[in-house]
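*Asks:* Pasting the sequence and the predicted coordinates here, then a few questions.
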Amino acid sequence: MNLALTRSRFQANAVATAGPHRILTMLYDRLVLDIDRAQAAQRAGNDREATEALDHAYAIVSGLASTLDVATWSGGRALMDLYLYLLHELLGCSIAGDADRTAACGALVTPLRDAWHEAAATVVADAVALIPTARTPPDAFGEPAASSELGVG
């Protein structure tokens, strides 16, 4: 099996088994990567590569905007406004081929990505805190069994 196919399957499995918070952070990670790649390609004069990266970034932001329920939380409308602004700017970056404009999009998205990572880490930490701790079953005398007897625990 070739490396590209193995990597593709691994990525597909990672997305398929990820929770919503992990999918969101993966999307933001890829969005930042796409913007960085587009900026580098624009600076190198590679219009095709820049356009592909910006098109992918546009698709990510479009998907995020289409799934955002602005009524769910107080910041929803502001986030939607940011998504709409980014869609406008990404399109403009692609048309103009302006690396500085693309960098400005990255400067908007990177702190947002970092905030979502922080929020996701909090969600995971809170969920882990709710998991009851495993207790070692008592031995025949009612005392906790020594976990080293079987080499586990």
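*Replies:* In hand now; what should we look at?
*Asks:* make it CA atoms for all contacts and neighbour counts henceforth
*Replies:* OK.
*Asks:* What residues of whichever helix in the chain runs longest count as buried?
*Replies:* Longest helix in the chain by number of residues (criterion: DSSP state H): helix 99-130. Across helix 99-130, burial judged by 16 or more other CA atoms under 10 Å covers 99, 101-103, 105-106, 109-110, 112-113, 116-117, 120.
*Asks:* Can you name every helix or strand that it contacts?
*Replies:* Packing contacts for helix 99-130, counted by 3 or more CA pairs under 8 Å, 6 or more residues apart in numbering; DSSP states H and E, involve helix 20-44, helix 76-96.
*Asks:* rerun that using 6 Å as the cut-off
*Replies:* helix 20-44 (3 or more CA pairs under 6 Å, 6 or more residues apart in numbering; DSSP states H and E).
*Asks:* which helices and strands does the helix it packs on pack with?
*Replies:* Packing contacts for helix 20-44, counted by 3+ CA pairs under 6 Å, 6+ apart, involve helix 47-67, helix 99-130.
*Asks:* Next, the angle from it to helix 76-96.
*Replies:* Interaxial angle, helix 20-44 versus helix 76-96 (axes from the mean of the first three to the mean of the last three CA atoms, to 10 degrees): 30 degrees.
*Asks:* Let me know the angle separating helix 20-44 from helix 47-67.
*Replies:* 150 degrees.
*Asks:* ok, and here's another one to check against it:
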Amino acid sequence: MAMNNPYAKYQNNTVNTSTPGELTLMLYNGCLKFIEQAKRAMDDNNIEEKNKSVQKAQAIISELMLTLDSTYPISANMLVLYEFANNRLIDGNIQNDSALFDEASDIIKEFRDTWKQVIQINRQKQYANV
């Protein structure tokens, strides 16, 4: 049973108590983790594991795409970049090309790093007003 595992309890608690911004950051980090797992699996010639990891990364990108707020003009640009990253994962999976995985990873890293800065700025503003 997973909930008897202290790590699983910690993870569950972390997700349940995180802000929406922190959850988005977790999605970016998870996507990057799965892309790296896909690259390692490809290096090990483990096609099944590579495919599973790519699918998990794609599921996260799909979730990020679905949660975009289309009322902001920047969302259209973000959607294009998410689609491009997703296509790089598909092509990398088919062609067994880690350079394509790297392209997807670079895009997600940029989003993650920017998102991290936004969270930090918001926290500074929040604590400056206390």
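*Replies:* Cool, got the structure. Given the structure is predicted, the values throughout are model-derived calculations rather than measurements.
*Asks:* Need the TM-score from the superposition.
*Replies:* Once superposed, the chains reach a TM-score of 0.89 (TM-score structural alignment, normalised by the length of structure 2), with 130 aligned residues with a CA RMSD of 1.9 Å.
*Asks:* before we move on, the earlier item: with structure 2 superposed, average distance for the longest helix of structure 1?
*Replies:* Mean deviation of helix 99-130 of structure 1 from its aligned counterpart in structure 2 after superposition (mean CA distance after the TM-score superposition for structure 1): 1.2 Å.
*Asks:* Can you give the distance of that helix from its chain's centre?
*Replies:* In terms of CA atoms, centre = their mean, to the nearest Å, the centre of helix 99-130 of structure 1 is found 8 Å from the chain centre.
*Asks:* Measure how it sits relative to helix 47-67, angle-wise.
*Replies:* Using the same axes, to 10 degrees: helix 99-130 of structure 1 against helix 47-67 is 40 degrees.
*Asks:* thinking again about what came up before, if we compare the helices and strands packed on helix 20-44 of structure 1, which one ends up closest to Leu24 of structure 1?
*Replies:* Taking CA to CA, helix 99-130 is the member of the helices and strands packed on helix 20-44 of structure 1 nearest to Leu24 of structure 1, at 7.7 Å.
*Asks:* okay, which residue is most central for structure 2?
*Replies:* Tyr28 (2.5 Å; CA atoms, centre = their mean).
*Asks:* Spatially nearest residue to it (excluding sequence neighbours)?
*Replies:* Among residues not flanking Tyr28 of structure 2 along the chain, Arg112 sits closest, at 5.6 Å (CA to CA, 6 or more residues apart in numbering).
*Asks:* With distance to Ile35 of structure 1 as added columns, please give the helices and strands packed on helix 20-44 of structure 1 in a markdown table.
*Replies:* Output for those, formatted as a markdown table (distance: least, CA to CA, whole Å):
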| stretch | distance to Ile35 of structure 1 |
| --- | --- |
| helix 47-67 | 6 |
| helix 99-130 | 6 |
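*Asks:* of all those, which lies closest to His88 of structure 1?
*Replies:* helix 47-67 (9.1 Å).
*Asks:* Remind me what that closest one packs against, helices and strands.
*Replies:* helix 20-44.
*Asks:* Check the gap between the residue nearest to Tyr28 of structure 2 and Pro6 of structure 2 for me.
*Replies:* 28 Å (CA to CA, to the nearest Å).
*Asks:* Same check on Gln37 of structure 2?
*Replies:* Gln37 of structure 2 is 24 Å from Pro6 of structure 2, by CA to CA.
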